[in-house]
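Undergrad: Dropping the sequence and predicted coords here.
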Amino acid sequence: MIKKIGRSIEYLLKPYFKWRYWSTLYRNMVRQIDYFPSNKENNECIPYINKPGIAFSFDDSYRVYDWYKYGKDLFGYYDIKVTFNINGVNPLENYREHTQQEIDKLLELQAQGHEIAHHGFKHKTTTNYALKYGVDSWLKDEIDSLLHWMENHSHSTTNERFKKPVSFAFPHFVYNEEILKEIVPKYFKVARGHLYKDNLTNFNAVGYVPSICLDGYYSYSAYYLRKIIKLLKKTGKNLILTCHSILPEEHSGELYGVGKKASEWGTWRVSTRLIKTIIDEAKKNNLEFYTTSEIAGIATFIDHKMEEAVREHLSISSYKDIEIKELMKVKELDLSNKGISNLDGIEYFLNLEKLNLRNNELNDFRLLKKLPKLKNVSIDGQLSKKKKTFEGSLFTHLKGSCVILSLNMMAFGNSFSCI
């Protein structure tokens, strides 16, 4: 009887505690942000430099079926990239390793441009494990083991492989300074935790980066999320939002098996409707969307041939990360005859004026519209079979650009220029 009364009181007080948590969080952010200069003082608000944005960060890869089923098309529709923080095992099923089907789904998310980041091989609480077995054992068992696992797995049909992770997400948000120093910058450029100071992150961040969690017992407040999104416009900083599963609100029941742990972890979920609300509100406020690695200043590419061509052009070895700030310095870029089929990553070249894309396999040029200083593009000799789509896509997305654009389409018997 007493337990029932206790649960009833807890249920009734939950909205109050939720309101108190989010209102306090928001007020603290306001106090901190007031000390930062407004973007109104900047002449330009430029992505990857000072244009604020949001990074969705999803934890625990035993939820990959939810990510794939409800997130893949949703993020594709809005044309945004997010970060998925993975483990090598499923802790709810006796720590079995991921199946090939699960690995394929993770790699297909990566192939869409999403970041696959490190979340510990077995999702062990960092400080507890290090205290019991030592920091070196934690590094070996949780960090090195997952890196080795990622290196040794590939997609069953495409042979796509995991990219070297740039960021790490602390399991359960738990960490200490000693462990942070052990993994940054030796293993990763940034390590994501939970709340810290103003909860925002600068571009080219190194070390610890905070986040705001939207699910579990933190729940969320749509009202305060809208207010926080509006706050971002006053800064040149970014907000990382931590989530876990993506599920429709009507989805209920035992999600990940039976038992107390499975039941508890099943509450760590956000709805597709909430994700849409955040995206729509952010776009309304002219914010960008980034991955955690992009906030850390590291470029990612979908097409391996595109990445190889960029590395060759800038003489960057395959062992080094490609820094976005270096790509911003480039004014001329020759990517001809590289077999490129996807231009993802070209949006980092914000000062690019001249671009040679001759003799590739491209049919989608929408990303070129994101290059404000682009004046000349050479694109003849594309091997795309979708000629009509190619021509229409090109004309639609480049004709309205506010730059002088010279286009040569000799391969299709067309040539035109627009101002």
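TA: Perfect, thanks for sending it.

Undergrad: drop to CA atoms for contacts and neighbour counts, all remaining ones
TA: Will do.

Undergrad: Go through the longest helix belonging to the chain and flag the buried ones.
TA: The longest helix of the chain (DSSP state H) is helix 2-33. Buried positions in helix 2-33, judged by neighbour count with 16 or more other CA atoms under 10 Å: 18, 22, 25-26, 29, 33.

Undergrad: which helices and strands sit right next to it?
TA: The helices and strands touching helix 2-33, judged by 3 or more CA pairs under 8 Å, 6 or more residues apart in numbering; DSSP states H and E, are helix 222-232.

Undergrad: Please find the angle between the direction vectors of the helix it packs on and helix 2-33.
TA: Helix 222-232 runs at 20 degrees relative to helix 2-33, counting by axes from the mean of the first three to the mean of the last three CA atoms, to 10 degrees.

Undergrad: Contacts for helix 222-232 next, please.
TA: 22-23, 26, 30, 33, 52-53, 238-239, 274, 278, 281-282, 285 (CA atoms under 8 Å, 6 or more residues apart in numbering).

Undergrad: Tell me the one among those nearest to residue 215.
TA: Using CA to CA, residue 274 comes nearest to residue 215 of these, at 10.7 Å.

Undergrad: Please name the nearest non-neighbouring residue to that closest one.
TA: The shortest distance from residue 274 to any non-neighbouring residue, by CA to CA, 6 or more residues apart in numbering, is to residue 222 (7.9 Å).

Undergrad: Burial check on that neighbour, number of neighbours?
TA: 13 (other CA atoms under 10 Å).

Undergrad: Check it against this one:
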Amino acid sequence: MKLHYTKALFFLMFLTFFSCENKKQKQESKPYKAGVILSFDDAYVDEWYEADQALKKYGWKATFNVCRIDSIGKPQIKKLLQLQKEGHEIAGHGYHHYNAVKFVNQNGIDAYMQQEVDPMIVSMKRLGFNVTTFAYPYGERSDALDKALSDDFKIIRGRAFGGEAPEKQDSFFSNSKIVFAFDIDNSHIHFSIPYVLELLDYAQKHNKILLLCGHKPVKNVTENYQTKIETLEFICKYMKLNNLKFYKTSDLDDLLPEE
């Protein structure tokens, strides 16, 4: 009897160990190819559409994070739908474009969800946009906000504000649904083509996915929150020459470790 009990106990321990090992294996990151996510914030739809015409030759794909959806005109909605049809991602960026952290400090998270997130989701769905990711206006976030948004969005994007060495940059995908993008607007204090080249080289050499964000693509910069088309051309050319993949923010959900 004692022998049977010992065998049964050993068998249960083996099953437990095997189960734990399986869980560990499931949490390992999935293999992916080095690449870049190009994303654009706010509602510069006409400029986004023009940029798409200029960059189609590279087979590019981008994520357009849209705010104030109900203030966008019908011609622009039509352009957004066309961009979505071509394989680009239309994502959320807030109904009013509130600074999430400041708003929550004054009004609470429930009010933020009711005023900034819920109506955005309803309106974008009504207009035909399948929104699964969200980019914080101004890039400011908190753990509490991340948790509140997690039920509605598969990937949540903040901003990487610094100009650290590439190996210390937060703007690379790290197997988390919370991601950060480096700003390539000309007005960003840490932006420069040589620095972007460093980030691209690091992504290529270390098989990383680099996240970049901008606002209004233009030929000539005249004010803040503008990204030169020349910068986007440089990035796309580098990607084609070095066999980097164009990702959308929503693509990252398929790369997350299984829980």
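TA: Received it, and whenever you're ready, just let me know what you need. These figures come from a predicted structure and were not determined experimentally.

Undergrad: Name the next helix or strand downstream of the longest helix of the first structure, please.
TA: strand 53-59 (DSSP states H and E).

Undergrad: what's that next one aligned against in the second structure?
TA: Aligning strand 53-59 of the first structure against the second structure (TM-score structural alignment) gives residues 35-41.

Undergrad: got a list of what residue 244 of the first structure touches?
TA: Contacts for residue 244 of the first structure (CA under 8 Å, 6+ apart) come out as 58-60, 63, 215, 268-270.

Undergrad: Can you find the partner of it in the second structure?
TA: So, by TM-score structural alignment, residue 244 of the first structure is matched to residue 215.

Undergrad: The counterpart of residue 167 of the first structure in the second structure: what's it in contact with?
TA: Structural alignment (TM-score structural alignment) places residue 167 of the first structure against residue 133 in the second structure. Residue 133 of the second structure makes contact with 91-92, 153-157, 249-250, according to CA under 8 Å, 6+ apart.

Undergrad: Repeat the analysis, applying 7 Å as the threshold.
TA: By CA atoms under 7 Å, 6 or more residues apart in numbering, residue 133 of the second structure lies in contact with 91-92, 153-156, 249-250.

Undergrad: can you put those residues in a markdown table and add neighbour count and distance to residue 64 of the second structure?
TA: Below are the contacts of residue 133 of the second structure laid out as a markdown table (neighbours: other CA atoms under 10 Å; distance: CA to CA, whole Å):
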| residue | neighbour count | distance to residue 64 of the second structure |
| --- | --- | --- |
| 91 | 27 | 6 |
| 92 | 30 | 8 |
| 153 | 19 | 15 |
| 154 | 20 | 16 |
| 155 | 22 | 14 |
| 156 | 25 | 14 |
| 249 | 29 | 10 |
| 250 | 22 | 11 |
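
Undergrad: compared with the first structure, how much does the match of strand 53-59 of the first structure deviate?
TA: Superposed on the first structure, stretch 35-41 of the second structure shows a mean distance to its aligned partners of 0.4 Å (mean CA distance after the TM-score superposition for the first structure).

Undergrad: How about residues contacting that stretch?
TA: With CA under 7 Å, 6+ apart, stretch 35-41 of the second structure has contacts from 62-66, 203, 208-215, 244-249.

Undergrad: buried ones in it?
TA: Buried, per 16+ other CA under 10 Å, within stretch 35-41 of the second structure: 35-41.

Undergrad: how far does it sit from the chain's center?
TA: 7 Å (CA atoms, centre = their mean, to the nearest Å).

Undergrad: same thing with stretch 265-278 of the first structure?
TA: For stretch 265-278 of the first structure, the distance to the chain centre is 16 Å (CA atoms, centre = their mean).

Undergrad: same deal with stretch 2-21 of the second structure?
TA: For stretch 2-21 of the second structure, the separation from the chain centroid amounts to 44 Å (computed by CA atoms, centre = their mean).

Undergrad: And residue 334 of the first structure, what's its match in the second structure?
TA: Counting by TM-score structural alignment, residue 334 of the first structure has no partner.

Undergrad: now residue 142 of the first structure
TA: Residue 142 of the first structure maps onto residue 116 in the second structure, by TM-score structural alignment.

Undergrad: wait, its match sits on residue 99?
TA: No. In this structure, residue 116 of the second structure is not within contact of residue 99 by CA atoms under 7 Å, at 9.9 Å.

Undergrad: now the strands for the stretch 51-200 of the first structure?
TA: With DSSP state E, counting those that start in this stretch as the criterion, the stretch 51-200 of the first structure has strands at 53-59, 83-86, 89-90, 96-97, 115-118, 167-169, 190-192.

Undergrad: Please consider this matter closed, and thank you.
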